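Undergrad: mind folding the following:
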Amino acid sequence: MRRRVVSLAALAAMALPAAVWAAQSPQPENLGARPVRTVDEDPADWTPHILDGEVHALAVVGDTVVVGGDFTRVADAVLEQEHEREHLFAFDLRTGEVLDFAPELDGVVLSLTPGPAGSVFVGGTFEEVNGDERRGLARLDLATGEQVEGFDASINWGDVRGLAVSGDWLYVGGSFTAIDQVARPGLARLDAFTGEVDPWFDARLDAPEIGRVKVEDIAVSPAGDRLMAIGAFTRVGGARRVQAAMFDLTGNPPKAANWWTDAYVPLCREGFDTYMRGVDFSPDGEYLVIVTTGRLSGVEIACDTAARFETYATGRVRPTWINHTGGDSLYAVEIVGGAVYVGGHQRWLDNPYGMESAGPGAVERPGVAAIHPVTGMALPWNPTRSRGVGVRAFAPTPLGLLVGSDTDELGREYHGRIGLFPRME
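TA: Okay, here's the model as predicted:
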């Protein structure tokens, strides 16, 4: 049977009437907000290099950094020793040493998150792990690279794009429609130890205008009381939630929160089932930031932007602020140390009037940038990177901020597809 897939243009044509959304400018009283301390602009010299492909995901488990993506070769920091590592590898956070962790996966790794007891959860497009059938989702022992005994969960088809652990629960987002024959289109909650699907959590995502559901990214608040999901959907049960949905996890069963936005109803260019790309909560959980693609610019649309929303607002929620790139994609966001770090293949920030160009007030921030969490304006931090397709992953560590991408120049130095910006002393 042919799946019916239509563009967001058709989605918007069917949309319920809504007020035109316009970009929010920082309020004058916020312009004097306190300075924000960022990480250093000079990357550490001891991280390893990935010699081909691209990084899609990073996870830090103790002193071990796990890197996932679409690559086959890695090398040590001085490029003297190469290692075959297909789709997944690990290195020591403090020395950069490439570790023996080398599981065999037959597909791309799109998502990672730390698991219990020295393990890591891995999501992606793979169908086998170490020769055993395991579609899209696995829990691996970092000491051996083997699957952890007792965790048994597989998606029916598609991929896993978002993973998050909170307490004893593993939240999983992607383009699947079921896990272990339990219907869960795009989003599920599993027992983190057994992989059993939680029967009480059913997000009931739907997208009748598109014909399929795809969750692009998920994030759980630090308190574990809210889950944010973004992607190709327009309904949560009977409630309208276009591309962004908040869930209240405090009840049993969890339910859709009284939180919705029409910021992502307006269209970007033709051909996107979703233009959402990344989401992260602030360390205190009071707000979240969503980043998007869309190949379009304009003050009345949220394409190619970073936007802040308040977590515990209710009803129709508008962005507290929004920062435009002027038509370049953002793929990743990480809020740490008081700054909002964003990455993609952007050339500028503060650029609502640019259209593939630098408009009035635009600042150059190629590939990676930081935004003030209160004003929503670009911070002075500007290490630069070669843009390529873009930054796909960040990970905070005790030593600084890890960045994963598809290019080999970071902070005006050679760093093959991964690097670490150290904490400022």
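
Undergrad: all contacts plus neighbour counts: C-alpha atoms, from now on.
TA: Will do.

Undergrad: tell me the buried residues in stretch 189-200?
TA: Arg189, Leu190, Asp191, Ala192, Phe193, Gly195, Glu196, Val197 (16 or more other CA atoms under 10 Å).

Undergrad: actually stretch 268-288, not the one I wrote
TA: The neighbour-count check on stretch 268-288 (16+ other CA under 10 Å) flags 268, 272-283, 285, 287-288 as buried.

Undergrad: which residues of this protein fall in helices?
TA: Secondary structure of the chain, counting by DSSP state H: helices at 8-14.

Undergrad: which residues touch the residue nearest to the spatial centre of it?
TA: Per CA atoms, centre = their mean, the C-alpha nearest to the average position across the chain is that of Gly278, at 3.6 Å. Taking CA atoms under 8 Å, 6 or more residues apart in numbering, we find Gly278 in contact with Glu216, Asp217, Ile218, Ile230, Ile290, Val291, Thr292, Tyr331, Ala332, Val333.

Undergrad: check Val78 too.
TA: Trp46, Pro48.

Undergrad: ok, how many other residues are close to the residue lying closest to Val39 once chain neighbours are set aside?
TA: Closest residue to Val39 apart from its sequence neighbours, by CA to CA, 6 or more residues apart in numbering: Arg423 at 4.7 Å. Residues lying near Arg423 (other CA atoms under 10 Å) number 16.

Undergrad: so how far is Val317 from Arg423?
TA: 34 Å (CA to CA, to the nearest Å).

Undergrad: His49 now?
TA: Taken as CA to CA, the span from His49 to Val317 is 42 Å.

Undergrad: the more surrounded of these two?
TA: His49 (23 against 17).

Undergrad: what sits closest to the more buried one if chain neighbours are left out?
TA: The shortest distance from His49 to any non-neighbouring residue, by CA to CA, 6+ apart, is to Gly416 (4.3 Å).

Undergrad: surely that neighbour meets Leu51?
TA: Yes - Gly416 is in contact with Leu51 according to CA atoms under 8 Å; the separation is 6.1 Å.

Undergrad: to compare against the first, here's another:
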Amino acid sequence: MTQRHRRRPLSRLAVGAVAALVTALAATGTGAGLAAPARAAGAVVLSTPKSLGGWGVTGLDLTTSPLADFKSNVTALAEWNGRIYVGGMFTTVANKGVAKASQPFLAAFDRATGAWVPGFRPTLDGGVWDLAVTPEGQLLVAGYFGRVNGAAHPALVALNPSTGAVDGTWKATLSRTTGRVGVRTMDLQGSWVYVGGNITAVTGGTGTDVATVKGKNLFRLKVSNGRPSAAFRPALSTSPWQVDASPAGDRVYAAGKFGTVNGVPKRILAVLSATDGSLVSGVADVRPSYETSGGAYSEAVLETADRQFVIATPTEHSLQQLGRATLDRRAAHYTGAPPGDWIAGGGDFQAIAEKNGVVYAACHCWKQDFTNAWTTWVPGLAPTSWSRYSRIQGIGAYDAVTFAKLDTFTPSLFGQYGDGTWQLFVDSAGCLWAGGDITHTGGGAWLGGFAKFCTT
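TA: The predicted structure is shown next:
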């Protein structure tokens, strides 16, 4: 897969010169004093993480990761039967920072108490990037591993979520023409699970329902048995970083750093027909907030539950609300340093989730969130214009319709490497889970790679 973009910092003189220009041009910004209208304010979860009994994960094994500069030990979360499954690049299960067991890459915890589930002990030889649970109760595990429980299962496997044993009723073997096969993203919708990664062929299915389909980086497999669809055949020039299939069943969103889709120039966000993977006509190209030297990219995308909007993350610190029909730009947020501050702050949005009309978006950002900010001269400094700004520390909450920032949600999450949160997930009890480079709260409480926020 394509490496996650990291900027080369500007020199102090360059930052200072451009910051002065930004400050001058940003005279239209009105500051932080305005109130934020909030249709969904009453539905926001509490900012204080719920107690998990001190349980979590520690360690960071990057030997199997294709991203040399990626330093987040939790990248995947899923739920089944009162358990939360945690996947990533971690090495051990711990309690209050003290290692309790070697359990690399995948572990299970009690949803209510947070206690580790020691009966779930699968063995993988590489990191986990995404998790999904089928209606039949199989735990689909995707990532950059080659073997599971001692047998070959490159990049994708179905496990029994109770025991961790491989489930032979669901089979899909992924391969790649050259290089290493891997999966970064999955999305289960209806009868299909969409799988994005470094993949050029999939052989899957069981019994007489088996097929081999060749393609390029994005495939659709039967939820029932893993058989690939020959009808859905998009071709992405690089692996998508996230896919999101609409519950309407008509389209699939792919976000990433690709340059072409189906041979047509396309970057940041592709909207594909769920029928055959062709590009949906009549939608606008998503514009980046800043043209990086390494090229534009997007790390997350989500269609809202009411299907009115698409929430996307154009490159460099930006979160945008787009109209679903044509992807016309409606509203935007940007993370950066406050006006006049020449020390860059903020960071890219990396994960999105929605609950009760509230969109939660996570980033490696610990300074300010600017409303109605579309562009910037220097990523990390104040944008060229805005309507208001307020503090953000790792995760922000936004009204799904008005896209106003909901300042009542003020979590404080910090990590060891500054990589921030990479996964947001809402469980069946309505609690929001965050996973990533998360080691402690602002108050100093230990967090082992993930945190839970509830309404009470």
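
Undergrad: can you give me the TM-score here?
TA: Superposed pair, TM-score by TM-score structural alignment, normalised by the length of the first structure: 0.81. Supporting alignment: 378 aligned residues with a CA RMSD of 2.8 Å.

Undergrad: re the thing from before, now, the most widely separated pair of the buried residues of stretch 189-200 of the first structure?
TA: Arg189 and Phe193 (12.0 Å; CA to CA).

Undergrad: which residues touch Asp70 of the first structure?
TA: Counting by CA under 8 Å, 6+ apart, Asp70 of the first structure has contacts Gly53, Glu54, Val55, His56, Glu86, His87, Gly107, Val108, Val109.

Undergrad: and the counterpart of the fourth one in the second structure, what does it touch?
TA: Looking back up the chat, that one is His56 of the first structure. Superposed on the second structure with TM-score structural alignment, His56 of the first structure falls opposite Thr75. Residues in contact with Thr75 of the second structure (CA under 8 Å, 6+ apart) are Val86, Gly87, Gly88, Met89, Val128, Trp129, Asp130, Trp422, Gln423, Gly435, Gly436.

Undergrad: so who does the aligned residue in the first structure for the second one touch?
TA: Aligning on TM-score structural alignment places Gly87 of the second structure opposite Gly68 in the first structure. For Gly68 of the first structure, the contacting residues are Val55, His56, Ala57, Leu58, His87, Leu88, Phe89, Val108, Val109, Leu110, Ser111, Leu112, taking CA under 8 Å, 6+ apart as the criterion.

Undergrad: I'd like the residues you listed laid out as CSV, including distance to Gly354 of the first structure.
TA: Listed next are these as CSV, based on distance: CA to CA, whole Å:
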residue, distance to Gly354 of the first structure
Val55, 29
His56, 28
Ala57, 30
Leu58, 32
His87, 37
Leu88, 38
Phe89, 39
Val108, 35
Val109, 34
Leu110, 31
Ser111, 32
Leu112, 35
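
Undergrad: next step: those restricted to strands.
TA: Val55, His56, Ala57, Leu58, Leu88, Phe89, Val109, Leu110, Ser111, Leu112 (DSSP state E).

Undergrad: now the fourth one. Nearest residue, chain neighbours left out?
TA: Distances taken as CA to CA, 6+ apart place Val67 nearest to Leu58 of the first structure, at 4.8 Å, with adjacent residues excluded.

Undergrad: what's the answer for Gln320 of the second structure, then?
TA: Nearest non-adjacent residue to Gln320 of the second structure (CA to CA, 6+ apart): Ala332, at 4.3 Å.

Undergrad: how near is the alignment partner in the second structure of Thr177 of the first structure to Glu299 of the second structure?
TA: Using TM-score structural alignment as the criterion, Thr177 of the first structure maps onto Thr200 of the second structure. Computed as CA to CA, the Thr200 of the second structure to Glu299 of the second structure distance reads 22 Å.

Undergrad: and the nearest residue to Asp100 of the first structure once chain neighbours are set aside, how far is that from Glu84 of the first structure?
TA: Of all residues not flanking Asp100 of the first structure in the chain, Ala90 sits nearest, at 7.7 Å (CA to CA, 6+ apart). Ala90 of the first structure sits 12 Å away from Glu84 of the first structure, going by CA to CA.

Undergrad: likewise Ala117 of the first structure?
TA: 26 Å.

Undergrad: the two: which is more packed in?
TA: Counted by other CA under 10 Å, Ala117 of the first structure and Glu84 do not tie: Glu84 has more neighbours, with 13 against 9.

Undergrad: read off where stretch 248-261 of the second structure ends up in the first structure.
TA: Going by TM-score structural alignment, stretch 248-261 of the second structure sits over residues 223-236 in the first structure.

Undergrad: buried stuff in that stretch?
TA: By neighbour count with 16+ other CA under 10 Å, stretch 223-236 of the first structure contains the buried residues Gly224, Arg226, Leu227, Met228, Ala229, Ile230, Gly231, Ala232, Phe233, Thr234, Arg235, Val236.

Undergrad: closest one of these to Glu356 of the first structure?
TA: For these, the residue nearest Glu356 of the first structure by CA to CA is Gly231; the value is 24.5 Å.

Undergrad: if I pick the closest one, what's in contact with it?
TA: By CA under 8 Å, 6+ apart, the residues touching Gly231 of the first structure are Val213, Lys214, Val215, Glu216, Asp217, Gln243, Ala244, Thr274, Tyr275, Met276, Arg277.

Undergrad: let's see that with 6 Å instead.
TA: Lys214, Val215, Glu216, Gln243, Thr274, Met276 (CA atoms under 6 Å, 6 or more residues apart in numbering).
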